[in-house]
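K.L.:
Show me how the following folds:
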Amino acid sequence: MNKKLLIIGFVWPEPKSSAAGTRMMQLIAFFKSQSYQITFASACAKSDNAVDLVALDIAPVAIELNESSFDTFVATYDPDIVLYDRFMTEEQFGWRVSQSCPNALTILDTEDLHFLRRARQKAFKQNALVSQKALYNDTAKREIASIYRCDLSLIISSAEMELLITTFKIDESVLLYLPYLIDTISEENITRLPKFENRHHFISIGNFLHEPNFDALKYLKDTLWDGIRKQLPNAQLHNYGAYASQKVNQLHNEKEGFLIKGFAEDVNEVMRNAKVLLAPIRFGAGLKGKLFDAMQNGTPFVSTSIGVEGIFDYSNVDFVSDDPESFIKHAVTLYQNSSIWTAQRHFGLEILKTRFSKSEFETLFLKRLEILRENLEEHRQTNFIGQLLQHHTLQSTKYMSKWIEAKNSK
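P.N.:
The predicted structure follows:
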């Protein structure tokens, strides 16, 4: 049987630029392993960093917003599964898929909970705590409505899974905890990773267009680096990331050892040669791909409570801190103390092995897909809120899209 998957991307996958791109490529690899024919469609312009989908035997299709041509395209392709990359794509195209391919299983990959990230960012700028009231924002209403309209939503963080179930009372039948899918690292490859004495300097990394990453960079420059540098005058901080703007490049200062390196062609190479990763993330959501890159390459890190959220319980570890002085202390200690450095490296590798096993989570994902495919009608009947939100009288995005389409055709 020729199984067909349609992925509707918010952007074209850029695994070298962002954690979201890496996540998408992990999902693509899973569906390819299950012999799915894959078409990737997006209304976004391609950048030079976009992966070559054709080389992976994936058909790339450019689609347009607010155009009925998509209806013809999706009906002709007739996918078994439609995967939405973030809730915004489901808002734009979900109702069209529902009309043209009502029997297609629909999956939302949330990437992270956008409403949580925005609530935290707003609270951070106001120097306030995130209240429960702040979580019930307009983005939450849109995002959770999208979760209900889909047959299954993939949640990348255990903390976000708990939030949806406990605070928003969403039934687990429409959710699946599916974090980053990490291959088991063999003992042979672990022994090949550079040791403490063969590594040099600090590193930070992250797509500079992502506001939590730019804030972390500024925080490093304005608050943390001077304190680290005073104790380690020969150390440098190599800052990598895609899409470095002028305001990013202006932070480059060779005298201070604060170096803007720009795009990293091979994240594994730069990560495994660094001694310590600094990731002072002060707001955000989801899982932080940079920490996974560090753990996979045996690179210890210092981060914040938000940075490590959903990865491990940070209450009893000494390399997680939201306080500048403590953060600086942890960074200097890791950089100087080989035994503490080695212990954290082992800790990171163990976390990957025990909490993010690719084979374990792919098995769970496959099982859930099989159950949904066999019982889709019954599953949808039990998800009454989803049916309600599919009802035409509540779909403002649908009629706004139709209005824009009619306006553009004049």
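K.L.:
going forward, measure contacts between C-alpha atoms and count neighbours the same way
P.N.:
Fine.
K.L.:
ok, residue 382 - how many residues close by?
P.N.:
Per other Cα atoms under 10 Å, the neighbour tally for residue 382 reads 11.
K.L.:
Endpoints of stretch 179-189, how far apart?
P.N.:
Terminal residues of stretch 179-189 are spaced 23 Å apart (Cα to Cα, to the nearest Å).
K.L.:
can you map out the strands along this protein?
P.N.:
Taking DSSP state E as the test, the strands found in the chain are 3-9, 36-42, 59-62, 81-85, 105-109, 152-155, 175-177, 202-205, 237-240, 258-262, 276-279, 301-303.
K.L.:
Just name the most buried of those.
P.N.:
Sort those by mean neighbour count, taking mean count of other Cα atoms under 10 Å, and strand 276-279 sits at the top with a mean of 27.
K.L.:
just to revisit the earlier point, now the strands of the chain in a markdown table, with distance to residue 169?
P.N.:
Putting the strands of the chain into a markdown table (distance: least, Cα to Cα, whole Å) gives the following:
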| stretch | distance to residue 169 |
| --- | --- |
| strand 3-9 | 28 |
| strand 36-42 | 32 |
| strand 59-62 | 37 |
| strand 81-85 | 22 |
| strand 105-109 | 18 |
| strand 152-155 | 15 |
| strand 175-177 | 12 |
| strand 202-205 | 36 |
| strand 237-240 | 40 |
| strand 258-262 | 42 |
| strand 276-279 | 32 |
| strand 301-303 | 30 |
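K.L.:
out of the ones you listed, nearest to residue 142?
P.N.:
Checking those against residue 142 by Cα to Cα gives strand 105-109 as the closest, at 13.1 Å.
K.L.:
quick revisit: between the strands of the chain, which one is closest to residue 384.
P.N.:
Closest to residue 384 of the strands of the chain is strand 152-155 (Cα to Cα; 13.9 Å).
K.L.:
Among the strands of the chain, which comes closest to residue 337?
P.N.:
Closest approach to residue 337 among those (Cα to Cα): strand 276-279, 11.4 Å.
K.L.:
gap between that closest one and the chain center?
P.N.:
From the chain centre to the centre of strand 276-279 is a distance of 18 Å (Cα atoms, centre = their mean, to the nearest Å).
K.L.:
what helices or strands is it leaning on?
P.N.:
Here strand 276-279 touches strand 202-205, strand 301-303, helix 324-336, going by 3 or more Cα pairs under 8 Å, 6 or more residues apart in numbering; DSSP states H and E.
K.L.:
could these be laid out in JSON lines, adding distance to residue 172?
P.N.:
Listed next are the helices and strands packed on strand 276-279 as JSON lines, based on distance: least, Cα to Cα, whole Å:
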{"stretch": "strand 202-205", "distance to residue 172": "34"}
{"stretch": "strand 301-303", "distance to residue 172": "30"}
{"stretch": "helix 324-336", "distance to residue 172": "37"}
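K.L.:
Please generate a structure for the following sequence too, so the two can be compared:
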Amino acid sequence: MKVLVVSPDFPFPADHGGRVDVLSRIEALVSLGVSVDLLATVSADVHPSHLQLARAKLGRVRLVRRRASLFFWITGMPYQAASRSGLAKEYLADDYDLVILESEAVAPVLKGLSARDKVALRVHNNESAYFHALARSEKRFAKKAYYFLESLLFRHWSRRVKNRCDYVLHISHREFSREGVGEPSSRVRFLPPHVDAAAMQAPRPKTRGSVLCVGNLFMPNNLQGLLWYLENVHELLRARVPFYKLVVAGNTRGAGAGFLDRYQSVEFHDSPTCLASLYADASVFINPILEGAGVKMRSINAMQQGVPLVSTSVGVEGTGLAPGVHYLGGDTPEEFASAVERLLSEAGLQESIASEAQRYLAEVFDSRALLSELLAS
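P.N.:
Model (predicted):
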């Protein structure tokens, strides 16, 4: 069996949540004996070692350069899709059993497919809601206007793309439950991020470890959530827990994070190549995000690493995780601070929360059975 994965980004190396999600699904397909080709868009040259890594795992690997132009606004497409319009010139002569589109942004590739090709759209977010949330988080007027316009354009574009595809695969169980109503169960399906239970790290409870926050710092909703935590929760914990320390790791795209210098007991790692040591030293992982859509991969990744999670309700949206069982939740500063404090002081609670979370992921997020069912259909 042969599958083509069309990705809006080149997932090698898998150094952020979106890439991790795409690569984990590719690896799940390969583990099922499927031959996988990759067609991805890039905004810059790919390092030869990363390309070599991809070719060692996959069949054919093709890259298409993204383009930037102010004229894209008159196309009626979201900018995220219009900048990838080069995919429309990829005439795919290969006989694929299934073509998987990783988001509506790569839908221009549909022009290069024949009517007999079976196409599955992977819905990572409600894109319209996601860009609307970014607009609410953004402070700069030009960026805010861009996000609002993308939100409006995606509302129509996403509907068109979904109607063109044979299958719609939702990453979020919440969004699947909403959009699957009235649709044939064979067409609209739940396909969560793939989690390999065998690769999970056993929980390592520690009562004097750090509090870890991971996420890129160039997206406004991530920055908004971190600032909310620093301004409202951080000082509460410094006053209550003598050994408390916050470790922040994230990509700043070279801009740095000078604003963190205003806060004491904060350690920053800019674009680390490996997070293993940071996870190993952490007692708690936090996801204080306030705006967003879809599944937040950082929460899933932390659970895989055996670190218990404290999150806002937005940070676990669409996962089905139960508060008090799989994670501790808090949507107010006091709730959030109390949850972190409990985990820092109770090693037994750390182990219980982390173990239950991993058990849930192994049962629900190992997507190989769901992929096998899809391929068989």
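K.L.:
So which of the helices and strands packed on strand 276-279 of structure 1 is nearest residue 138 of structure 1?
P.N.:
Nearest to residue 138 of structure 1, of all these, is strand 301-303, at 29.8 Å by Cα to Cα.
K.L.:
Which part of structure 2 matches the closest one?
P.N.:
The aligned range for strand 301-303 of structure 1 in structure 2 is 309-311, by TM-score structural alignment.
K.L.:
That stretch vs structure 1, average distance?
P.N.:
Compared with structure 1 after fitting, stretch 309-311 of structure 2 has a mean deviation of 1.0 Å; criterion: mean Cα distance after the TM-score superposition for structure 1.
K.L.:
For the stretch 251-400 of structure 1, which segments count as helices?
P.N.:
267-273, 289-296, 324-336, 338-355, 358-374, 376-382, 384-390, 396-409 (DSSP state H, counting those that start in this stretch).
K.L.:
Out of these, indicate the one that is most buried.
P.N.:
With neighbours defined by mean count of other Cα under 10 Å, none of those is more surrounded on average than helix 289-296, at a mean of 22.
K.L.:
tell me how far that one is from the chain's mean position?
P.N.:
Relative to where its chain is centred, helix 289-296 of structure 1 has its mean C-alpha point 12 Å off (Cα atoms, centre = their mean).
K.L.:
Which residues does that helix contact?
P.N.:
Residues from elsewhere that reach helix 289-296 of structure 1 (Cα atoms under 8 Å, 6 or more residues apart in numbering): 18-19, 185, 205-206, 267-268, 271-272, 277, 279, 300-301, 308, 345, 348-349, 352.
K.L.:
What angle do helix 338-355 and that helix make with each other?
P.N.:
With axes from the mean of the first three to the mean of the last three Cα atoms, to 10 degrees defining the directions, helix 289-296 of structure 1 sits at 110 degrees from helix 338-355.
K.L.:
What are the buried residues along stretch 313-328 of structure 2?
P.N.:
In terms of neighbour count (16 or more other Cα atoms under 10 Å), stretch 313-328 of structure 2 has its buried residues at 313-319, 323, 326-328.
K.L.:
and the match of strand 301-303 of structure 1, how far from the chain's centre?
P.N.:
16 Å.
K.L.:
again, but for stretch 189-207 of structure 2
P.N.:
Worked out by Cα atoms, centre = their mean, stretch 189-207 of structure 2 lies 15 Å from the chain centre.
K.L.:
and residue 161 of structure 2, how many neighbours?
P.N.:
For residue 161 of structure 2, the neighbour count with other Cα under 10 Å is 19.
K.L.:
what does the one 10 residues further on give?
P.N.:
Number of residues near residue 171 of structure 2 (other Cα under 10 Å) recorded here: 24.
K.L.:
who touches residue 288 of structure 2 in this structure?
P.N.:
Residues in contact with residue 288 of structure 2 (Cα under 8 Å, 6+ apart) are 225-226, 228-229, 311-312, 315.
K.L.:
between the helices and strands packed on strand 276-279 of structure 1, which gets nearest to residue 157 of structure 1?
P.N.:
Closest approach to residue 157 of structure 1 among these is made by strand 301-303 (16.8 Å; Cα to Cα).
K.L.:
which residue in structure 1 lines up with residue 275 of structure 2?
P.N.:
Counting by TM-score structural alignment, residue 275 of structure 2 corresponds to residue 267 in structure 1.
K.L.:
From residue 328 of structure 1, how far out is residue 166 of structure 1?
P.N.:
Taking Cα to Cα, one finds residue 166 of structure 1 at 35 Å from residue 328 of structure 1.
K.L.:
Quick check: the aligned partner of residue 233 of structure 2 in structure 1 vs residue 325 of structure 1, distance?
P.N.:
Counting by TM-score structural alignment, residue 233 of structure 2 lines up with residue 224 in structure 1. Going from residue 224 of structure 1 to residue 325 of structure 1 by Cα to Cα gives 8 Å.
K.L.:
looking at the strands of structure 1, which is closest to residue 358 of structure 1?
P.N.:
Nearest to residue 358 of structure 1 among these is strand 175-177 (12.7 Å), distances taken as Cα to Cα.
K.L.:
so the closest one matches what in structure 2?
P.N.:
On structure 2, the counterpart of strand 175-177 of structure 1 by TM-score structural alignment is residues 188-190.
K.L.:
that older thread, most neighbours among the contacts of residue 288 of structure 2, which one?
P.N.:
Highest neighbour count within these: residue 315, with 27 neighbours (other Cα under 10 Å).
K.L.:
Quick one: residues contacting it.
P.N.:
287-290, 295-296, 299.
K.L.:
let's see it at 10 Å
P.N.:
By Cα atoms under 10 Å, 6 or more residues apart in numbering, the contact set of residue 315 of structure 2 is 225, 286-300, 309, 329.
K.L.:
what do you get for residue 177 of structure 1?
P.N.:
Shown in contact with residue 177 of structure 1 (Cα under 10 Å, 6+ apart): 153-162, 361, 364-365.
K.L.:
Same check on residue 157 of structure 1?
P.N.:
Residues counted as contacts of residue 157 of structure 1 (Cα under 10 Å, 6+ apart) are 111-113, 163, 177-180, 285-288, 309-311.
K.L.:
which residue lines up with it in structure 2?
P.N.:
Mapped onto structure 2 by TM-score structural alignment, residue 157 of structure 1 lines up with residue 172.
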